[in-house]
Every structure is written in C-alpha cells, then in structure tokens.
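Peer 1: sequence below, structure please.
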Amino acid sequence: MTRQLQSLFHHGSHLCGRWRAWLASLSGVKSAAAVTLGRNCEVALGPAPGRRGIIELGEGTRLQHGVLLHPYGGRISVGRDVFIGPGAVIYGHGGVEIGDETLVSMHCRILSSNHTVPPAGTPIRSQPDLLLPTKIGRDVWLGAAVTVLGGVTIGDGCVVGAGSVVTRDLPPGAIAYGSPAEVRRFRDGSSAQT
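Peer 2: A predicted model of the protein is given here:
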C-alpha cells in the first residue's frame, strides 16, 4: 500500500471514529473535542432515564474497537488523552475514574462493584451489588488483560504488568505485577519495601 493510500485510510478511519463519538453524544455521553470511538464499541448509559449512568470522555480520548463502557447507573469518567485498547471492559456501578494520559491496554477489565456473599441457602444473585469506587491515576499503564477489582486506587504513574489482578491500592509510581499484583519496584528506580 502506498503512503498516500495509507494516509487516506488513516484519515477515513479517524473521521469514522469521530462520527461514532458524535453519535454516542446524542445518547447522552459527554465527550470533549477530538474523542474517537472504534468499531463495535458499546458506550451505553443504561435502560431508563431514572437509572441512567454517566459517561464522560475527556479531550483526545481514543477507544479502540470492541471497548465496552457500561455505568449501570454509576459514573465512568475518563480524563484527557486516554487510550483504551481493543476489547477493554469498564463497569461503572460504583464509579470509575481514569486520569489523564493513561494507557489501558487490550482486554483489560475495570470493575467498581462486587456481590455480597449471603449465608448458605440465600441465592447470591438475589443480593444487591456492593458499590466500590475505583480510581486510576494519571499517566498509568495497565498492561494487556489486567483486571482491576472494585474499590482499588492506582496511584499516578503506576505500571501494572500484563495479566495482573489488582486487588488492593497501588502507591504512585509503583511497578506491580502478578495475581494478586504486588509492588516490585518504583519508576524512580527505588525498590519496594517488604
């Protein structure tokens, strides 16, 4: 493919992404300038006005194909210049906040609720969700297929290795990986205290 055709294809793709973002804004999604949505994104506020959630997308944010954002009556707030990779899923029941310039890689899952565990004999599904706000700071990198559980705060500048499960808060600048994710060192070169 020649450079001219590549440029034309890229420009057309970008325009389609902007058009999809505009269509989402018609359904109530709050998006700033230069937001793009990839193919097959589900950005849904919810079924009824009284229980609709809130989705806010900051300037320059890019959602790749297959991203799913469902607030389920809660709020998903995405900062400026955030990249959310293909197939990422964010559930905002209890509220999810993602800071500016963060990179959420492909197939990540970000949750903000959990089920309560009732006594034996009471169906789990009959119990209400436990709402657990989740906050991801600015300049964070979540590697491919990271899972962030509800109620977790990931500090500014953190890096979380691919396939990790974040079950508790991570301090700013931490490099963490594993299941559950453990702080291994910090971006400033210092080691993790044990």
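Peer 1: okay, CA-based contacts and neighbour counts for the rest of this
Peer 2: Noted.
Peer 1: ranges for the helices of this protein?
Peer 2: If you assign secondary structure with DSSP state H, the helices in the chain sit at 3-26.
Peer 1: before we compare anything, build this one as well:
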Amino acid sequence: MTPTAALRRTVAKLLRGAWRLGELACSSARKTRLRLMYPGFDADRTTFIGPGCDIRVSPGGTLRVRSCAVTRNVTLTAGPGARLSIEAHYLGPGTVVVAREEVLLGRGTKVAENVVIRDANHDHTVPLAEMRFVAAPVVIGEDVWLGARATVLAGVTIGDHSSIGAGAVVTRSVPADSRAWGVPARVQ
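Peer 2: Prediction:
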C-alpha cells in the first residue's frame, strides 16, 4: 500500500469515528430533552435515538427504552396511563408504536422499516366521530423479527424466536418459534 493510500484510509477512519461521536452526542441530547419534557420517559445510556423521531408520553404514561437503536423518523407514543416498554435491539426507520394501554417489545427483537404496532382499535359500537378506542395489550417476545411494513394489532402476543413476514397483518397471537405471514397473518 502506498503512503498516500494509507493516509487516505486513516483520514477516512478518523472521519467515520468523529461522525459516530457526533451522532452519539446528538442522541444523548435528544434523550435529555425527552426526559425534561416527559417525566414518564426513561432511556438507558446504551439506547440510541436517531434524528426525526416523534416521541410522546402523555401524563401518567410511561415509555421505557433499553439497549435499543431507535433509527430515523420513528414514532413512539404512550397515551395517558399507558405503558410502552422497549427492549428491542433495533427499530427500523418509519416504525410506529402506539400504546393506549400496554405494548411490550422483548429483548433482542428486531423491527424492520415502516412497521406499525398498536394496542387499540376504534370502537365501532359508537359513532366514529366520538373517537373511542378498545385497547388490549400487545406483547412481542424476545428475539422476534418483524418484517418490513408488518402490522401488529391489539391483543396480540408474538412468542419468543418468531418471525413475521413483510407486509403481514397480525390479528391473532403467534406461538413461540413460529413463522407467520400474510393478510391476515397465518402460522406456516
């Protein structure tokens, strides 16, 4: 390797390191701002919060994030009195997680881009203008894979070590060590 090539490689490595330090500093600032804005927000130091995320915690709600890379443009919402607990490894860009009652994402879970997880549906026994919801907890186990654009609806439990295919709509619980895909998702 020529001295010029070695120098270029060293400079590139230093720039990547400086860029990463800058990203970590910005993430730390985002977490500090969220802690100041929302008493129910708690993220550990190993959690990374990316740019463009919309994170909201209503009064009485809690949002707890542990060891997770929350990438760009992720929406996390904990409603009044709701509990949102995320120990997932990764939340892909554009993911939406909304808790009106309780949503739990287990350790090591990986969520691809544009996934939607909601624990509430509109209450269709009243006029839609009233905007009432029926909520049921969503529990996603450990080491689960949720493929791109999958949707997980209220009352669903996805067992440990399961995979949900891209574009699947999960309306029923999925046992541990299973694969499910389709609309509605079916265990294969």
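Peer 1: TM-score of the superposed pair?
Peer 2: Remark: TM-score between the superposed chains equals 0.87 [TM-score structural alignment, normalised by the length of the second structure]; 175 aligned residues with a CA RMSD of 1.5 Å.
Peer 1: centroid-nearest residue for the second structure?
Peer 2: Among the residues of the second structure, the one closest to the centroid is Leu91, at 4.3 Å (CA atoms, centre = their mean).
Peer 1: quick one: map it onto the first structure.
Peer 2: Across the two structures, Leu91 of the second structure finds its equivalent in Ile84 of the first structure, going by TM-score structural alignment.
Peer 1: swap in Pro137 of the second structure?
Peer 2: Pro137 of the second structure maps onto Pro133 in the first structure, with residues paired by TM-score structural alignment.
Peer 1: run a quick neighbour tally on its match.
Peer 2: Number of residues near Pro133 of the first structure (other CA atoms under 10 Å) recorded here: 21.
Peer 1: doesn't Val152 make contact with it?
Peer 2: Yes: with contact defined as CA atoms under 8 Å, Pro133 of the first structure reaches Val152; the gap is 7.3 Å.
Peer 1: for stretch 3-19 of the first structure, give me the average deviation versus the second structure.
Peer 2: Compared with the second structure after the fit, stretch 3-19 of the first structure shows a mean deviation of 1.7 Å (mean CA distance after the TM-score superposition for the first structure).
Peer 1: report how many residues lie close to the one in the second structure that sits across from Leu68 of the first structure in the alignment.
Peer 2: In the second structure, the residue matched to Leu68 of the first structure (TM-score structural alignment) is Thr75. Other residues within reach of Thr75 of the second structure, judged by other CA under 10 Å, total 19.
Peer 1: next: the one 5 residues further on.
Peer 2: By other CA under 10 Å, the residues close to Pro80 of the second structure number 15.
Peer 1: go ahead and confirm Val169 of the second structure touches Val152.
Peer 2: Yes: with contact defined as CA under 8 Å, Val169 of the second structure reaches Val152; the gap is 6.1 Å.
Peer 1: more neighbours: which of these two?
Peer 2: Val152 (27 against 21).
Peer 1: tell me who's in contact with the equivalent of the more buried one over in the first structure.
Peer 2: Matched to the first structure by TM-score structural alignment, Val152 of the second structure sits across from Val148. Shown in contact with Val148 of the first structure (CA atoms under 8 Å, 6 or more residues apart in numbering): Arg109, Ile110, Leu111, Val165, Val166, Thr167.
Peer 1: in the second structure, which of those still touch?
Peer 2: For those, the subset whose aligned partners also touch in the second structure (both residues aligned by TM-score structural alignment, their matches' CA atoms under 8 Å) is Arg109, Ile110, Leu111, Val165, Val166, Thr167.
Peer 1: how about those residues in JSON lines, adding distance to Val29 of the first structure?
Peer 2: Supplementary listing: these in JSON lines, determined by distance: CA to CA, whole Å:
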{"residue": "Arg109", "distance to Val29 of the first structure": "20"}
{"residue": "Ile110", "distance to Val29 of the first structure": "19"}
{"residue": "Leu111", "distance to Val29 of the first structure": "19"}
{"residue": "Val165", "distance to Val29 of the first structure": "29"}
{"residue": "Val166", "distance to Val29 of the first structure": "28"}
{"residue": "Thr167", "distance to Val29 of the first structure": "29"}
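Peer 1: just the ones of these in strands?
Peer 2: Secondary structure defined by DSSP state E assigns Arg109, Ile110, Val165, Val166 of these to strands.
Peer 1: with those in mind, which one is nearest to Pro172 of the first structure?
Peer 2: Of all these, Val166 has the smallest distance to Pro172 of the first structure: 14.2 Å, by CA to CA.
Peer 1: thought the closest one was touching Ala181?
Peer 2: Yes: contact criterion CA under 8 Å: Val166 of the first structure and Ala181 qualify, at 5.1 Å.
Peer 1: about what we covered before: what is the nearest of the kept ones among the contacts of Val148 of the first structure to Ile98 of the first structure?
Peer 2: Sorting those by distance to Ile98 of the first structure puts Ile110 at the head of the list, at 10.1 Å, by CA to CA.
Peer 1: need the counterpart of the closest one in the second structure.
Peer 2: When the second structure is aligned by TM-score structural alignment, the residue opposite Ile110 of the first structure is Ile117.
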